[in-house]
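> next comes the sequence, and after it the predicted model I'd like to discuss.
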Amino acid sequence: MAQVLEFKLPDLGEGLTEAEIVRWLVSVGDVVAIDQPVVEVETAKAMVEVPCPYGGVVTARYGEEGTELPVGAPLLTVAVGGTGAPEERAEAAPGAAPTVGGSAAESAVSSEYSGNVLVGYGTAGPAARRRRVRHESPAVAKPLAAAQASPAPAPVAAPAPVAVAPVAVAAGGHRGPVSVISPLVRKLARDRGLDLRDIRGSGPEGLILRADVELAIAVLEGPVAAQETAIAPAPAAAPVSAAAPAAERVPLRGVRGAVADKLSRSRTEIPDATCWVDADATELMAARTAMNAAGGSKISLLALLARICVHALSRFPELNSTVDTTAREIVRLPAVHLGFAAQTPRGLVVPVVKDAGTRTAESLTAEFARLTESARQSALTPADLTGGTFTLNNYGVFGVDGSTPIINHPEAAMLGVGRIIPKPWVHQGELAIRQVVQLSLTFDHRVCDGGTAGGFLRYVADCVEQPAVLLRTL
């Protein structure tokens, strides 16, 4: 006998508690292999294709596209195993395509389980959750037959009868084997007193779907509903209103919801302060031009700013820390994992360059490019978006000069970089046109005072104005 196994939404890691169904990759009746992706979901971190640990026939899906499901909620059910007998396949996998001798179905339906796991998966097969069908006793009247046999009461101003699709009820009372898999369909029919043997399924090979049961219920309740509708007084005509259109409501979920939660938590928990300074970036731009003119891989401006940040954090380690509020301790972190803000079609994300302090400018350039492209393609993994210890935010790409960044909780600081534009500047005692940038630092006032934050920002500005001091670290 085939077993119907329930596959629940697994723990996708990093404390994620829910995911939104973006796209189903399989339909009811499809044959799936072990570890085959069956659904694409969006979490607060990334888009993920979820593989199914069972091989068999999909018998039910839970949740439409756009629905949010919590971790541990049923995702789909799969019929696995079985001897391949025709009547067994009709019950366990009525939607599967018929094959000669059933060999294809038998080879695809497997009782083995995946050895590859996501976070929270188990490789052992869960216990089967099949229910025995308890048929009603002959003494129980068949509701559909009674509805057809008994004369309907004379309606008051009865409307024209509504045609009902003929597939819902078997003509003459279909008494064949019940072709239904979903426990929800069985429960719905049982709760409304329907005998599934009297319903003809509209699914593949006669599979009884939820829509078939709901249609049968509508057939039973139709005359009563029609009478109630006819007797009820007509509602008064709604007055013509010149009010403005209703406001649009946009759900805070997915990436947008995660950003909202993190920023709200940052402003609630972190007593932040911001300081800023203008710096002459002319020499930094010239140094980058000279590096790229020398041949080899091109060096990005963001990579040079990252090297400056890492070097400054080695001198001011207070800003590469976090606060353990439970223990009331400042935790200074040994490595710099540098986050950088990236705008994508899905919203703002912060990919993280791991061990940024050990990377060269060329390595940083390549990693920034890889993570940025993955962000644009919605291909970042949860690991790419977590573990940051300090964030670099280059909002100058939006054409703005300055900002007061909100700290990326639970980090302790963020450096913001505005656009670099020509401005009048006093250089070597004379007024000149120089490439000027505004740098702003938002910091957690619990980890340090203004003197430390100002010292960090001033050192960053000095390196931007005189990049030669960093030549040995590039």
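Cool, got the structure.

> from now on I want contacts and neighbour counts done on CA atoms only, so please keep to that.
Fine.

> after the longest helix along the chain, which helix or strand is next?
Counting residues, the longest helix in the chain under DSSP state H turns out to be helix 210-231. Later in the chain than helix 210-231, the nearest helix or strand by DSSP states H and E is helix 254-269.

> buried stuff in that next one?
Using 16 or more other Cα atoms under 10 Å as the test for burial, helix 254-269 gives 254-256, 258-259, 262, 266.

> tell me the SS of Val57?
Put simply, Val57 is strand when judged by DSSP: H, G, I helix; E, B strand; the rest coil.

> that one and Asp30 touch, don't they?
Yes. If you go by Cα atoms under 8 Å, Val57 and Asp30 touch, sitting 5.6 Å apart.

> the longest helix of the chain packs against which elements?
If contacts are counted by 3 or more Cα pairs under 8 Å, 6 or more residues apart in numbering; DSSP states H and E, helix 210-231 sits against helix 143-149, helix 183-191.

> let's bring in a second one:
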Amino acid sequence: MPDIGEGLTEAVIAGWSVKAGDAVKEDDPLCEIETDKAVVEITAPCTGTVISVRGEIGETLKVGTVITVFETEKLPVGAGRGGHGQAVEEAEPPLAQPAAPPAEIPASGGASPVAFDRAIRATPATRRLAREQGVDLATVAGTGPGGRVLQNDVMRFADGGQIGQATGATGSSGGRFTIAPIPREPGQTRQPLTGLRRVVADQMVRSVTLVPHASSSFRCEAGRFQTLRKLLQERLGTRISFTAMVMKAMVSAIQRYPTFNQSIDETTNEVVTPPFVNIGFATHTDDGLIVPVIKDCGARTLTEISGEIDRLAALARSRKIAPGDLRGGTITLSNVGSHGRAEAIGGRLIVNHPQAAIIGMTRIRPLPIVRDGQVVAAPCLDFHTSYDHRIIDGIYAGLFMEHLIDVIEEPGMMLAN
């Protein structure tokens, strides 16, 4: 299992392109692996014959685990022992190396160091959460596949093993909760929560557990916004999405109200202000929600942002997006009006932790408004926002959204810069 970077420690076998006995050339497709949010194609490291493949589809394997054995006339650079024309698996196995002692990671709040044991089955995100909560993963019982420790397991342990479904009697556990299984019944079907769905579920639990959410909703007129988009597309000769235009408006609002682009580092109790505005945009896939990130939106033109949205969205839906394109976001935009016919009129978005805010936009549609004392129909755009109430209060959120709406209602050519 190769290390594709971005802190990967394990991956799931998503599919095989070869079988034992197949002849392959160097860089031919070998298999696909699924990381936290992307499916990555792994290619053959050499020309030769496949002796065996190891790893069932859906199986989670650690980086460095042997997944394929080849017979080859020429070993790839950096290969282990195995002579000319000799199958690698026939080489003398290396001597076992003594396990390295666990690294000591300082816990937050002056607590005792937490042991970081790489032998424990847990994703990097779960390990980070454990450090933030001061939890020793070696003491947590994993409920995931193969005993993997999930983020829910960490939070349950941090809360004294009492978060989840209510137990029943009022006050029987001091207002706290314990996990109770759903009874098995005839005709019931069950499916493991794995892959992207599990990653999304863990992230949502983490966000609502750590972030005190506050939410607000706003409405603005969007007639001039629509007109500007039409003029820009005619002038630039390319498609410009409303999502890209709202991102440009968000950059302007963040420049005036930067707290919407900040984060809290729970391990140090510090407010972090990044040097760039990196806007993630929620993208629906058949497997769940993925959030690609447009890096440094403040330095990009509207045309560049729109093109990057289309490119990353296509890669995300095909699960071919690079892990680096899913990281580094400082705020998220969700176009909740881009799918289906139902109109969103409210609701609470969940902040994409460790970010401090998320903006949701609906589709533009005609709604009744009062203009000069008369009720008229006008194209309107609704915004919903949720934010971390530890650093953003309602008044500040209102000022941020007011500036954003000013840009939408009087966009001018500034959006093309």
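The structure has been received and is ready for your questions. Keep in mind the model is a prediction, meaning the values are calculated, not measured.

> one step back: so Val57 and Asp30 of structure 1 - more neighbours on which side?
Taking neighbours as other Cα atoms under 10 Å, Val57 of structure 1 and Asp30 compare with Val57 leading, 30 against 18.

> grab the nearest non-local neighbour of that one.
Val31 (4.4 Å; Cα to Cα, 6 or more residues apart in numbering).

> can you find the partner of the one you found in structure 2?
In structure 2, the residue paired with Val31 of structure 1 according to TM-score structural alignment is Ala23.

> again, but for Gly339 of structure 1
By TM-score structural alignment, Gly339 of structure 1 lines up with Gly280.

> let me know the secondary structure of Arg81 of structure 2.
Under three-state DSSP, Arg81 of structure 2 comes out as coil.

> look at it and say how many residues are nearby.
Neighbours of Arg81 of structure 2 using other Cα under 10 Å come to 16.

> just to revisit the earlier point, now do the same contact list for the residue nearest to Val57 of structure 1.
The contact partners of Val31 of structure 1, taken as Cα atoms under 8 Å, 6 or more residues apart in numbering, are 55-58, 96, 105, 108-109.

> okay if I get those as JSON lines plus distance to Ala286 of structure 1?
Output for these, formatted as JSON lines (distance: Cα to Cα, whole Å):
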{"residue": "Gly55", "distance to Ala286 of structure 1": "60"}
{"residue": "Gly56", "distance to Ala286 of structure 1": "62"}
{"residue": "Val57", "distance to Ala286 of structure 1": "63"}
{"residue": "Val58", "distance to Ala286 of structure 1": "61"}
{"residue": "Ala96", "distance to Ala286 of structure 1": "66"}
{"residue": "Ala105", "distance to Ala286 of structure 1": "67"}
{"residue": "Ala108", "distance to Ala286 of structure 1": "63"}
{"residue": "Val109", "distance to Ala286 of structure 1": "65"}
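
> neighbour-wise, give me the winner out of those.
Gly56 (33 neighbours).

> and the closest residue to that one other than its chain neighbours, how far from Leu263 of structure 1?
Leaving aside its chain neighbours, Gly56 of structure 1 sits nearest to Val109 (3.9 Å; criterion: Cα to Cα, 6+ apart). Counting by Cα to Cα, to the nearest Å, the separation of Val109 of structure 1 from Leu263 of structure 1 is 47 Å.

> and what of Phe368 of structure 1?
To Leu263 of structure 1, Phe368 of structure 1 is 23 Å away according to Cα to Cα.

> again with Ala247 of structure 1
24 Å.

> okay, helices next: where are they in the stretch 151-300 of structure 2?
Assigned by DSSP state H, counting those that start in this stretch, the stretch 151-300 of structure 2 shows helices spanning 151-158, 195-210, 223-236, 242-256.

> before we move on, back to that, surely the match of Gly339 of structure 1 touches Leu333?
Yes. With contact defined as Cα under 8 Å, Gly280 of structure 2 reaches Leu333; the gap is 6.1 Å.

> picking up where we left off before, quick one: which of the contacts of Val31 of structure 1 is nearest Arg359 of structure 1?
Nearest to Arg359 of structure 1 among those: Gly55, at 43.7 Å, using Cα to Cα.

> which residues touch the closest one?
Neighbours of Gly55 of structure 1 in contact, by Cα under 8 Å, 6+ apart: 31-35, 78, 80, 108-113.

> rerun that using 7 Å as the cut-off
32-34, 80, 108-111 (Cα atoms under 7 Å, 6 or more residues apart in numbering).

> can these go into TSV with extra columns for secondary structure and distance to Gly72 of structure 1?
Output for the contacts of Gly55 of structure 1, formatted as TSV (DSSP: H, G, I helix; E, B strand; the rest coil; distance: Cα to Cα, whole Å):
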residue	secondary structure	distance to Gly72 of structure 1
Val32	strand	21
Ala33	coil	22
Ile34	coil	20
Val80	strand	21
Ala108	helix	26
Val109	coil	24
Ser110	strand	23
Ser111	strand	22
